[in-house]
Each structure stands twice: as structure tokens, then as C-alpha cells.
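# coordinates for the following, if possible.
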Amino acid sequence: MTSENTGTDRAQLSVEDFEQLARSAPEPTALEFLGGRPVTKPGRDGTHGCILMWLLKQCLQQRPGLALYPEQGLKTEQHRKGRARPAGSLAPEGHFAGQGEWSEPEGVLMAVDVTPHAPETDPRYRSEKRDGYAAADIPVHLLIDRDACTVAVHSEPEGGKYRGRMSYPYGATVEIPAPVGITLETEKLKDYTH
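Alright, predicted model coming up:
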């Protein structure tokens, strides 16, 4: 009797094996571990950096005791079996001191992702990473979607999903709920559409 591989029978990599693979990956390769499989995080371009700097300035102006840490590895998903690198993690200043490459999500107020211009990454940003952050009880996920020119705010994690979901076009005033509690004026994001 033979069994046909339908593509759904994937060998699962252990978290420990993944972490070893990530440590040995050549620079500047960044890996994430989503849904039990390693995935390559696309490289960032200048526009990505400009968007992250725009957000950093707004966060620091409104919440000076917080910092937006770029690319900090977080343990996500149920039972912390995922590994994600959000574009930014909003947490109290000094929060990640003494923590390793993959930090526990407790104390992170918001995970931020900025989509690249690479259609194959869409499911990761729009569902896999978002749901991993929710399962790790990160209070807010902010997704800046460069293809759709929208800012999506996901909040109120419960049962591995965010109950609160709002999407705004670039140019709108976006209220980020507690515990973040900031207002984003997104008109500047229109300058970063290409």
C-alpha cells in the first residue's frame, strides 16, 4: 500500500532545530517560524524604513516612556511554538535588555508589520503572523499594508484571534486602543506609495 503526498503532509521542524537554523543562516537572511515551518522574511527597502521611522516618531511623541524595537524576535503562536520578527515591537523602554534573540511576548503592547511589495508574503502578514500575535496575547497588532494603502488595527486577543479589527485608508486618523493609546495621523503614508 502506497501513500500519495498531497502537500499537506509536511515534516515539522522542532523549535530548537529552527533556532539553530536561524543562527546559522547567512546575513542578511532573516528567518521566521510560522505554522511549524521556517519561512524567509523578505528584505526591507528604503520605503519600509521610512514608514517605520514615521511610526517611531509618532509613538515617541505621544508615549515617551515606550520604544519601538525593530525586528526583535518574539515567541508567538500557541504554547510559544512560533518565532516572528515584527517590523517593530512597542514596549517599555529597556524592556528587551538581557533577553535573547527570541523574547517572550509579555510586556509587548503592540506588534507592527509593514508589508513588502512581494505578493507571496501576503498570507503571512494578513493572517499567519497576526494570528500568532493574538495567540501570544499581544494586545494590539498594527499592519501597514503597502499594496492596499491601508492601516489595519487588530485588538482584543481572545482564543488565538483578535476580536477587534478596523481598517483605515492612508490619510485617515487612526486611534490605537489601550494599552497603546495613541492616535496616528496617516496622511504622510501617502508619500510612501509607489
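# can we go C-alpha only for contacts and neighbour counts from here?
Will do.
# where's the spatially most central residue of the chain, which helix or strand?
Note on the chain: the residue nearest the mean C-alpha position is Pro86, at 3.2 Å, using CA atoms, centre = their mean. If you go by DSSP states H and E, Pro86 is not part of any helix or strand.
# Phe33 too?
Judged by DSSP H and E, Phe33 forms part of strand 30-34.
# enumerate every residue touching the residue nearest to the centre of the chain.
70-74, 111-113 (CA atoms under 8 Å, 6 or more residues apart in numbering).
# please redo it, this time with the cut-off set to 6 Å
Residues near Pro86 by CA atoms under 6 Å, 6 or more residues apart in numbering: 71, 112-113.
# the closest residue in space to Ala172 that isn't next to it in sequence: neighbour count?
Leaving aside its chain neighbours, Ala172 sits nearest to Thr186 (5.7 Å; criterion: CA to CA, 6 or more residues apart in numbering). Burial of Thr186 is recorded as 19 neighbouring residues (other CA atoms under 10 Å).
# another one to check against the first:
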Amino acid sequence: MEPREFEEIARCCPDTVRLEFLGGRLGPGKARDGDHSEIVARLQQQSAALGRGLWLYPARGLVVERYRKGRARADGVLAPRKHFAGQGEWADPEGVLMTVEVTSYDDDTDMRDRVEKPLAYAAAGIPVHLLIDREHGTVTVYSGPDGERYRDTHTVRFGEDVVLPEPVGFALPTEEFTKHVR
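Sure, this is the predicted structure:
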């Protein structure tokens, strides 16, 4: 399937259906529960409080993967305010500072959130990727994309602060995430 074919299919879906196109495969976007939303909202609040003109855009579609053949909907995308103005549903990742994925409790999470999306974001050259893994109670920071994968990873348990490297550049407290696991 070509990316333009995927975009046409996704455009025809009702608002309640979210699709992604990674690794040449069409798949459903994940279900988001209330705790998932609370984590993303907390990250929005923390990024806005930095006072650096950054915003965490929730559920943002990005053109990703090598040669831009993938389409992923990140749980959060950190970028300068108004960065996506005038762009369509699937935005160019140029200028994005960080993507965020928060795991869900479904069968596709392992492959999609822990493997496919970090590879896709690295291939797109996004400097930092943050994986908040509710199942394992960890936060993993990926950085240093080399066009195929992230060279550096750092994992902490919920409750520990984690430093997000430049160009994000702030310490993220994770204590509150412990409230949002099963």
C-alpha cells in the first residue's frame, strides 16, 4: 500500500476509528483510557510551564519512517507553539523536538509502542522519543537518532526523575505516573 492510499482510507473512517501505517502495514490506533489521557495532560502542563514557547500536541499525526512512507499518530508531539498551523492531518516531522508514547493495555502495544514507533521516529530524525510504559512502570528516553534507530536509551522506574536531553532539555518528574497504572 502506498502512503496516499492509506491517507485516503484514513480520511474516510469515522472519527471514532484511528488508523496508522507503519512498516508497510495498516493497523488500528490504540485505545486511550482516562489514565492514558491524564499522563498526556500532565506532560502538556509540564511543557507549557517551561515558558519556552513549547507545546505538547496530543494525538498528532506524523509522516515517519525511512523515505516518509509511514504514518504514525503519536500520543504527544513536543514542538514550538503554532508549529503545525496550516498542516494537514499528517504533518512533516521537521522541527519536532520529541514524540511521546504512553502504552495501552492491548495486544499490539508491545510491537507498536516498544519497537515500531521508536524505529519510525528515529528514521524521521526526531531528536528525542519518550516511552511511558504503564505495564512495566518505566519511562524510557530515546535520543541520538542515526537515521535508523536511536543510539542512546535511558530507562528509569516510575517515581524517579528522568532528564530529557537537548533539544528538549528538562528534568521530568515521574512520581505522578504511578497513579495511572493498573
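# please, which helix or strand holds the aligned residue in the second structure for Ala172 of the first structure?
With TM-score structural alignment defining the correspondence, Ala172 of the first structure maps onto Glu160 in the second structure. Assigned by DSSP H and E, Glu160 of the second structure belongs to neither a helix nor a strand.
# equivalent analysis for Pro157 of the first structure, please.
Element membership of Pro157 of the first structure, judged by DSSP H and E, is strand 150-158.
# pretty sure the residue nearest to Ala172 of the first structure is touching Gly171, no?
Yes - if you go by CA atoms under 6 Å, Thr186 of the first structure and Gly171 touch, sitting 4.7 Å apart.
# and for the two, which residues touch both?
Common contact partners of Thr186 of the first structure and Gly171 (CA under 6 Å, 6+ apart): none.
# which helices and strands does the next helix or strand after the strand holding Phe33 of the first structure pack with?
Per DSSP H and E, strand 30-34 of the first structure leads on to strand 37-41 as the next helix or strand towards the C-terminus. Judged by 3 or more CA pairs under 6 Å, 6 or more residues apart in numbering; DSSP states H and E, the packing partners of strand 37-41 of the first structure are strand 30-34.
# mean deviation of the strand it packs on from the second structure?
Overlaying the second structure shows strand 30-34 of the first structure at a mean distance of 0.4 Å from the equivalent residues (mean CA distance after the TM-score superposition for the first structure).
# matching residues in the second structure for that strand?
The aligned range for strand 30-34 of the first structure is 18-22, by TM-score structural alignment.
# counterpart of the residue nearest to the centre of the first structure in the second structure?
Counting by TM-score structural alignment, Pro86 of the first structure corresponds to Ala74 in the second structure.
# could you do Glu187 of the first structure as well?
Residue pairing (TM-score structural alignment): Glu187 of the first structure is matched to Glu175 of the second structure.
# surely that match and Gly159 touch.
Yes - using CA under 6 Å, Glu175 of the second structure is in contact with Gly159, at 3.8 Å.
# so the two - more neighbours on which side?
Neighbour count, other CA under 10 Å: between Glu175 of the second structure and Gly159, Gly159 has more, with 15 against 12.
# ok now do that one, which residues does it touch?
Gly159 of the second structure makes contact with 174-175 under the criterion CA under 6 Å, 6+ apart.
# so how far is Ile39 of the second structure from it?
For Gly159 of the second structure, the distance to Ile39 of the second structure (CA to CA, to the nearest Å) stands at 14 Å.
# residues in contact with stretch 50-65 of the first structure?
Here stretch 50-65 of the first structure makes contact (CA under 6 Å, 6+ apart) with 68, 93.
# the helix or strand encompassing Arg165 of the first structure vs the second structure, average distance?
Element membership of Arg165 of the first structure, judged by DSSP H and E, is strand 161-169. Compared with the second structure after the fit, strand 161-169 of the first structure shows a mean deviation of 0.5 Å (mean CA distance after the TM-score superposition for the first structure).
# buried residues, that strand. List them.
Neighbour-count burial for strand 161-169 of the first structure flags 161-162, 167, 169 (criterion: 16 or more other CA atoms under 10 Å).
# same check on stretch 134-154 of the second structure?
For stretch 134-154 of the second structure, using 16+ other CA under 10 Å, the buried residues are 134, 137-145, 147-150.
# repeat that for stretch 6-25 of the second structure.
For stretch 6-25 of the second structure, the neighbour count (16+ other CA under 10 Å) marks 6-7, 10, 18-23 as buried.
# distance to Asp35 of the second structure for those - can I get that in JSON lines?
Listed next are the buried residues of stretch 6-25 of the second structure as JSON lines, based on distance: CA to CA, whole Å:
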{"residue": "Phe6", "distance to Asp35 of the second structure": "30"}
{"residue": "Glu7", "distance to Asp35 of the second structure": "29"}
{"residue": "Ala10", "distance to Asp35 of the second structure": "26"}
{"residue": "Arg18", "distance to Asp35 of the second structure": "19"}
{"residue": "Leu19", "distance to Asp35 of the second structure": "21"}
{"residue": "Glu20", "distance to Asp35 of the second structure": "22"}
{"residue": "Phe21", "distance to Asp35 of the second structure": "25"}
{"residue": "Leu22", "distance to Asp35 of the second structure": "25"}
{"residue": "Gly23", "distance to Asp35 of the second structure": "28"}
